[in-house]
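In: Any chance you can model this:
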Amino acid sequence: MAEHPTGIPIQLEPLVTRVLAPNPSPYTYGGTQTHVVGGRDLAVIDPGPDDAAHVETLLRVIAGRPVRAIVITHHHRDHSPASRPLAAATGAPIVGAAPVHVASETPGLDAAFDAAYAPDRVLDEGESVAGDGWTLTALATPGHTSNHLAFALPETKALFSGDHVMGWATSVISPPDGDMGQYMASLDKLLGRDDRIYYPGHGEAVDQPQRLVRGMLGHRKQREGQILRLVREAPLALEEMTRRMYVGLDPRLIPAAQRSVLAHLYDLQRRQRVSEEGDVWRSSE
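Out: Next up, the predicted model:
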């Protein structure tokens, strides 16, 4: 992302400006991309982490114009925390994804969630916020998280895809809030649309979205096939299965890979293709 450094607004099209937050990591790529939509008045999509310099950059882009809504695709800590200082500075309501509180026996699993996220208005499928010459319509895309929304900009046939479809990697699906079956259904849902371009939360804009979505569906089905082949050979624990499936993976990403494999296993279990016995998984076929 060196060509789009943090703190410098990039106009992607007349109605859309992107600002990259200074939070690069193995999970966020170059950082979280905040999108400012509109002209005479604005919406701010996924203002990102609560970083004072990033919020100040957003306020410079806003330049005193009315902000009709601060729009949140999902409440991960790299997407929603800056909504609060931005709302305090602009008076704009926080709208979008519903708050979710995940109960889990896995220590630290909720660390990615913004526990203080409290929207003024939750948007359901098909509901919109609008301004002068622009509309953002919510599209339910659960899977990465149970509350994930994408937002369509019908005036230019753009889709703000959040973390559901990204421009650099596939999403991490981490149970219990992440759900592989829902994720696959949400990808299928996007195939039925004719969006011109996706603006994701991380990575470059996607100018051939249908092609990418088909590839993502194929990738997940390939992973599912790997799992089924492995458990047909012998019962396996999650850790060993992940090691065999992700040869050469950056060690920092192994925990995320394990969560995605577990999401596949839970989906296959619901479909009665695998079963869990103690610490191992085995084929039910």
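In: going forward, measure contacts and count neighbours with C-alpha atoms only.
Out: OK.
In: Please point out which parts of the host helix or strand of Arg84 sit buried.
Out: Here Arg84, judged by DSSP states H and E, is contained in helix 83-90. Neighbour-count burial for helix 83-90, counted by 16 or more other C-alpha atoms under 10 Å, picks out 83-86, 90.
In: next one: stretch 169-182
Out: Result for stretch 169-182 [16+ other C-alpha under 10 Å]: buried residues 171-182.
In: Next, give me the two most distant ones among these.
Out: The span of the buried residues of stretch 169-182, defined through C-alpha to C-alpha, is set by Ser171 and Pro176 at 14.9 Å.
In: helix or strand right after the host helix or strand of Val36?
Out: Taking DSSP H and E as the criterion, Val36 maps to strand 33-38. Counting by DSSP H and E, the next helix or strand C-terminal to strand 33-38 is strand 42-45.
In: which other helices and strands contact the helix or strand following that next one?
Out: Next in sequence after strand 42-45, counting helices and strands by DSSP H and E, comes helix 52-62. When contacts are defined as 3 or more C-alpha pairs under 8 Å, 6 or more residues apart in numbering; DSSP states H and E, helix 52-62 packs onto helix 83-90.
In: Show me what the following helix or strand past the helix it packs on is packed against.
Out: Moving toward the C-terminus from helix 83-90, the next helix or strand (DSSP H and E) is strand 94-96. Strand 94-96 sits against strand 67-72, strand 121-122, with contacts defined as 3+ C-alpha pairs under 8 Å, 6+ apart.
In: before we go on, could you also do this sequence so I can check it against the first one:
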Amino acid sequence: MALKFDTRFDPAYGQGVTVAPGVQRVTAKNPSPFTFHGTNSYVIGRETLAVIDPGPDDDAHLQTLLEVIANRPVSHIFVSHTHRDHSPLAARLKQRTGAAILAEGPHRPARPLHIGEVNPLDASADTGFAPDVVLPDDTVTSGDGWAIRTVLTPGHTANHAAFALEGTGVLFSADHVMAWSTSIVAPPDGAMADYMASLDRLIERDDRLLLPGHGGPVTAPLSFMRELKAHRQMREQAILERIGSGDRTIRDMVEAIYRDTDPRLHGAAGLSVLAHLEDLVARGLVSTDGDPAIDGVFEPAG
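Out: A predicted model of the protein is given here:
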């Protein structure tokens, strides 16, 4: 069964939308093939607030956030990961509110760069980000009428975190699980083995509602994430079948596997295939000379 995405979404630019009790969503107007209609920021609480993922460094989005905050104090700014559509506005929001910035840590790759390798995702990384408070896994941060548990979910990036609103069954899943699309897992920023392990962790949590970094909510998380896991496993099998049928390069695999995908996304698709191949080589199912590389030659192991 094909994974069914839900692309119904009204970004309601310039305003806050109540998506759960005490939670408002504010969507930045930064639409793209990678961000859908834009990045979702979330304002939590009724008196003293928290903000999750302030978003890109955008004047209009900052103004909308301040209007939704409506002069109420903000005690915490949580950042799920350090891509430029999620974290850069944190510094300016801190200047306006005095809130502390909390995250897993600065930007870093999921693995060291190979000799001669250039990170194709450098432009998307907020490399200047540094949190005031580093969040270890399972940390509970308490505020005024709310508590947020950090659930580390590496995969999309090495420092990716989800945030659970304690006692509600609501999880802010950022870019790990989204209703409108699969998450990009692109080396060296991301790692497929990490992504799949994090997905299993979220499946075990059994939350009732996921509020993602882009698009609308995931309203049946358990079934959707199981289908998402099966989709990733089928993608892995498709790569193995392409190699078995004679494909040796990522370009050839992408042209076959992603033939119905927007060509603008083929570069990202190639990195996703590389992420799968890194995992398959590590598991001894595929062979290549040296480290797996975007321009490498891949063959069946054995």
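In: For the helices and strands packed on strand 94-96 of structure 1, state which one has the densest average packing.
Out: strand 67-72 (a mean of 26; mean count of other C-alpha atoms under 10 Å).
In: if I pick whichever residue in structure 1 pairs up with Phe34 of structure 2, what's in contact with it?
Out: In structure 1, the residue equivalent to Phe34 of structure 2 is Tyr27, according to TM-score structural alignment. Residues near Tyr27 of structure 1 by C-alpha atoms under 8 Å, 6 or more residues apart in numbering: Leu253.
In: Specify the local secondary structure of Tyr27 of structure 1.
Out: Each residue gets one of three states, and Tyr27 of structure 1 gets coil by DSSP: H, G, I helix; E, B strand; the rest coil.
In: swap in Ala98 of structure 1?
Out: Strictly by three-state DSSP, Ala98 of structure 1 counts as coil.
In: Likewise for the one 5 residues further on?
Out: When the structure is reduced to helix, strand and coil (three-state DSSP), Ala103 of structure 1 reads as coil.
In: likewise Thr141 of structure 2?
Out: strand.
In: counterpart of it in structure 1?
Out: Under the alignment (TM-score structural alignment), Thr141 of structure 2 maps onto Val129.
In: since we're on its match, how many residues are nearby?
Out: Residues within reach of Val129 of structure 1, counting by other C-alpha atoms under 10 Å, total 18.
In: Tell me who's in contact with it.
Out: Val129 of structure 1 sits in contact with 68-69, 135-137, where contact means C-alpha under 8 Å, 6+ apart.
In: Now with 7 Å, please.
Out: Contact analysis of Val129 of structure 1 by C-alpha atoms under 7 Å, 6 or more residues apart in numbering lists 135-137.
In: Kindly report the same for Thr141 of structure 1.
Out: Thr141 of structure 1 touches 148-150, 164, 186, counting by C-alpha under 7 Å, 6+ apart.
In: Arg244 of structure 1 versus that one, what's the distance?
Out: In this view, Thr141 of structure 1 and Arg244 of structure 1 are 30 Å apart by C-alpha to C-alpha, to the nearest Å.
In: now do Arg229 of structure 1
Out: 12 Å.
In: go on, Thr170 of structure 1?
Out: Thr170 of structure 1 is 19 Å from Arg244 of structure 1, by C-alpha to C-alpha.
In: Kindly report the same for Leu59 of structure 1.
Out: Distance from Leu59 of structure 1 to Arg244 of structure 1, by C-alpha to C-alpha: 47 Å.
In: Of these two, which one has the most company?
Out: Using other C-alpha under 10 Å, the more surrounded residue of Leu59 of structure 1 and Arg244 is Leu59, with 15 against 12.
In: Tell me the counterpart of Arg259 of structure 1 in structure 2.
Out: Arg259 of structure 1 maps onto Leu271 in structure 2, by TM-score structural alignment.
In: Average offset of the helix or strand hosting its match relative to structure 1?
Out: Using DSSP H and E, Leu271 of structure 2 sits in helix 266-282. For helix 266-282 of structure 2, the mean deviation from structure 1 after alignment is 0.3 Å (mean C-alpha distance after the TM-score superposition for structure 1).
In: what comes up buried for that helix?
Out: Going by neighbour count (16+ other C-alpha under 10 Å), the buried part of helix 266-282 of structure 2 is 266, 268-281.
In: repeat for stretch 210-227 of structure 2
Out: Buried, per 16+ other C-alpha under 10 Å, within stretch 210-227 of structure 2: 210-218, 221-222, 224-225, 227.
In: Make JSON lines out of the contacts of Val129 of structure 1 and add secondary structure, neighbour count and distance to Asp51 of structure 1.
Out: Shown next, in JSON lines, are the contacts of Val129 of structure 1 (DSSP: H, G, I helix; E, B strand; the rest coil; neighbours: other C-alpha atoms under 10 Å; distance: C-alpha to C-alpha, whole Å):
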{"residue": "Thr135", "secondary structure": "strand", "neighbour count": "19", "distance to Asp51 of structure 1": "28"}
{"residue": "Leu136", "secondary structure": "strand", "neighbour count": "25", "distance to Asp51 of structure 1": "25"}
{"residue": "Thr137", "secondary structure": "strand", "neighbour count": "22", "distance to Asp51 of structure 1": "27"}
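In: circling back: C-terminal to the helix holding Leu271 of structure 2, what's the next element?
Out: Following helix 266-282 of structure 2 in sequence order, the next helix or strand is strand 286-288 (DSSP H and E).
In: what's that next one aligned against in structure 1?
Out: Using TM-score structural alignment, strand 286-288 of structure 2 pairs with 274-276 in structure 1.
In: So what touches the matching stretch?
Out: 268-269, 281-284.
In: ok, now with 8 Å
Out: Residues contacting stretch 274-276 of structure 1 (C-alpha under 8 Å, 6+ apart): 228, 231, 265, 268-269, 281-285.
In: Just the closest of those to Glu105 of structure 1, please.
Out: Ranked by distance to Glu105 of structure 1 (C-alpha to C-alpha), those are led by Leu265 at 17.7 Å.
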